[in-house]
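1. when you get a sec, could you give me coordinates for this:
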Amino acid sequence: MASSQNPTAGLAEKAATKLAARKRFEAVFPLLVEELIEYLASEGMPREAQEWYRRNLDYNTPGGKLNRGLSVVDTVDILLCTEPGSGGKRTRELTEPEYLKAAILGWCIELLQAYFLVADDMMDRSITRRGQPCWYKVEGVAEIAINDAFMLEAAIYYLLKKHFRSEPYYGLLLELFHDVTFQTELGQLIDLITADENHVDLSKFSLEKHHLIVLYKTAFYSFYLPVALAMRMVGITDESLYKQASAILLPLGEYFQVQDDYLDAFGKPEVIGKIGTDIQDNKCSWPVNVVLLHANAEQRKALDQHYGRKNAESEQIVKDIYVAPNVNIPGKFEAYEKESYQMLTGLIDQVDESKGLKKEVFTSFLNKVYKRTV
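-> The predicted model follows:
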């Protein structure tokens, strides 16, 4: 049977293509590490410092899903190599220099992610990250991780200067990284002062706060930044197109995080690959904020007593409230998901491809996250 008629063969082919794309992207990172270590050597840094930095880079940057970095490459590929209005019909392949530039920008986002995570794990006193000890928990690291986080961020600007200084859009790349870093840190601030694990206070929670946290802590750097970097690289200069991209990608990022919050409470650990901890960690998540709007007095009292408590019994009491008939988080999420999909497809339909932006950029993002289970 031909693969086009065999869904299993089709899925296997997609998986193989995805794996090949990841491996090609991963192959660029060691080259960037060598450039950074060579810089340290040129500055007269001792071998011990060079090896520490190499270990920091290798331990904290690769190893995740790499979705943000790969999204830069995918977006550049769509913008340069597909026919407008064709739903992704290819016209050519990226040249090696084009691919390398896109991959470097992608790894710069992954370095930004690594910087955030090293710092975030210390603030949250987390124990593990990506199946291994958090960097500050590694023997001999401890508070040095603070400086290591700064050095992960500094790598971004060294690589941008080395590879893009002669490009007309170099200053705009710097502006994007600086702006999005500040926005993400603002989101982290709101999260930290709203949802203190040691002082549970649900009166600080609201859907408005959740919206701000999600928008600033996740949507800007995870959804808007990859696309905006790709747009700058391919030479899109019309600022109205960046506003249009933002108007689609920020709500898409919010939908993704609401979905993530829902899966944390209702996803099966063997499917999503982790055990949800939002309830025990006192997270200002979407389900609890919806519950606060619909809970009766008895349920609200139970939430105050049990949300954010580090035990399975309290967690189960909260989950039981989530599925109570007057609350019905699964039903409300289903309605939210349907409404979000309709809104996002409507915004994507408004993209005028004659100006250089392509609908496929956004539909590819939406198709990856719509009704996902992992």
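2. from here on, contacts and neighbour counts on C-alpha atoms
-> Noted.
3. now do Asn311 against Lys355, distance only.
-> Separation of Asn311 from Lys355 (CA to CA, to the nearest Å): 55 Å.
4. what of Val76?
-> According to CA to CA, Val76 and Lys355 sit 16 Å apart.
5. compare neighbour counts for those two and give me the winner.
-> Val76 (26 against 10; other CA atoms under 10 Å).
6. wouldn't Ala119 be in contact with Ile146 here?
-> Yes - contact criterion CA atoms under 8 Å: Ala119 and Ile146 qualify, at 6.6 Å.
7. higher neighbour count, those two?
-> Neighbours per residue (other CA under 10 Å) separate Ala119 from Ile146, with Ala119 holding more: 19 against 16.
8. for comparison, sequence B:
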Amino acid sequence: MANSLKKFGEVFPILVEDLRSICAEQDNLPDQVWQWFEKTLQYNVVGGKCNRGLSVVDTTQILLGRDLTSEEYFQPATLGWMIELLQAMFLVLDDIMDGSVTRRGQPCWYRRADVDMMAVNDAPMLESAIYLLLKRHFRAHPAYLDLVETFHEVAFQIEVGQTYDMLTERGQVLHEFDEARYDAIVTYKTAYYSFYLPVALALHYTGRARPANLRQAKDVLVAMGRYFQVQDDHLDNFADPAVLGKVGTDIPDGKCSWLVVQALRLGTAEQRAVLKANYGRGGGGDAQGCERRVKDLYDELRLDGVYREYEERTVAELREKIAAVDESEGLRKGVFTAFLNKIYGRKK
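-> The predicted model follows:
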């Protein structure tokens, strides 16, 4: 039942044409504005791995227990592209807030000379495209209102997570970096939209969004999303940049990462002093030296091994949760197994 990125990608030009029709013909948008909007869409939405978007299609197939016909494929794929639009909106803004230089191997949208701070307006336009497409393709669907509300709710959850993350980073008070704070940030910023949203959309689309099914999905997938982010934090420090595809920046950026939380929990008073003196010093004159001292401390504390133990324990707990899923109202354990198989032991 695996869906190819190529097949999924073939849906996006159709959606761009839909948006052109809505904007240029229905709303009489000036041609110059549409051309800019189209350039924004093409630059920021395509080019990623599309794991979240593809998960809507995969989940729909698992729920139905069969492959989708060509005619059936379009709507769940469209919902998947809406998640990609949501992510694109947040990445444009996130890059501005973080002062990032590149995204997906090319300059960040706001870094282009012809864009600059116009990106602040382009980002909400990307989100608005979601609701234009929902109205165009799902207005007659029984779950239309649920789909609209789900996107609004998850968008707000991401914004909450981003706010908490930035307040934490700005505060730079290491003694406030603890597991409760970390869990809250990653739950809101990552887990809901990366794991819960694709499944919630598929449940609504297939008419299986019973309250019990949504509760079970949230319970399993939010926990899985936290595990995914812990993986990311581990890879940021311990993965080979050539394999990961980027150089980790959590230490110089002063992120409230899982590794620094563990270092604060496990370290001695002297080791915590080393962290305080060197963590989040990306803008200083000895930035590389500070980062090296933190990395050495992570090795002293054997955090790679601490992570390996965490991973095996967490995956075992997730498998127990999956085994306990009640399928009587149309939910399928295979939905969660498919997600876990994709991320367990990943290297990038």
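9. buried residues, stretch 194-210 of structure 2. List them.
-> In terms of neighbour count (16 or more other CA atoms under 10 Å), stretch 194-210 of structure 2 has its buried residues at 194-206, 208-209.
10. next: stretch 122-139 of structure 1.
-> Across stretch 122-139 of structure 1, burial judged by 16+ other CA under 10 Å covers 122, 134-137.
11. now, those residues that are in helices?
-> Applying DSSP state H to the buried residues of stretch 122-139 of structure 1, the entries found in helices are Met122.
12. out of the buried residues of stretch 122-139 of structure 1, who's nearest Leu176 of structure 1?
-> The closest of the buried residues of stretch 122-139 of structure 1 to Leu176 of structure 1 turns out to be Met122 (CA to CA; 25.9 Å).
13. so what does the closest one match up with in structure 2?
-> Aligning on TM-score structural alignment places Met122 of structure 1 opposite Ile96 in structure 2.
14. which one in structure 2 is aligned with Glu185 of structure 1?
-> So, by TM-score structural alignment, Glu185 of structure 1 is matched to Glu159.
15. enumerate every residue touching the counterpart of Ala143 of structure 2 in structure 1.
-> Applying TM-score structural alignment, one finds that Ala143 of structure 2 aligns to Tyr169 in structure 1. Each residue near Tyr169 of structure 1 by CA atoms under 8 Å, 6 or more residues apart in numbering is listed here: 232-233, 235.
16. how much space is there between Tyr169 of structure 1 and Asp304 of structure 1?
-> According to CA to CA, Tyr169 of structure 1 and Asp304 of structure 1 sit 51 Å apart.
17. please tell me how far the spatially most central residue of structure 2 sits from Asp178 of structure 2.
-> Central residue of structure 2 (CA atoms, centre = their mean): Ser194, 4.3 Å from the mean position. Relative to Asp178 of structure 2, Ser194 of structure 2 is positioned 23 Å away (CA to CA).
18. quick one, what contacts Glu159 of structure 2?
-> By CA under 8 Å, 6+ apart, the contact list for Glu159 of structure 2 reads 188-189.
19. which helix or strand contains it?
-> Glu159 of structure 2 is part of helix 144-171 when elements are defined by DSSP states H and E.
20. quick check: the aligned residue for Pro269 of structure 1 in structure 2?
-> So Pro269 of structure 1 corresponds to Pro241, using TM-score structural alignment.
21. number of nearby residues for the spatially closest residue to its match that is not a sequence neighbour?
-> Excluding its sequence neighbours, the residue lying closest to Pro241 of structure 2 (CA to CA, 6 or more residues apart in numbering) is Val247, at 5.3 Å. A count of nearby residues for Val247 of structure 2, using other CA under 10 Å, gives 13.
22. and what of Ala41 of structure 1?
-> Neighbourhood size, Ala41 of structure 1 [other CA under 10 Å]: 14.
23. with Lys321 of structure 2 instead?
-> The burial count for Lys321 of structure 2: 17, using other CA under 10 Å.
24. now swap in the one 4 residues further on and tell me
-> When neighbours are defined as other CA under 10 Å, Val325 of structure 2 has 16 of them.
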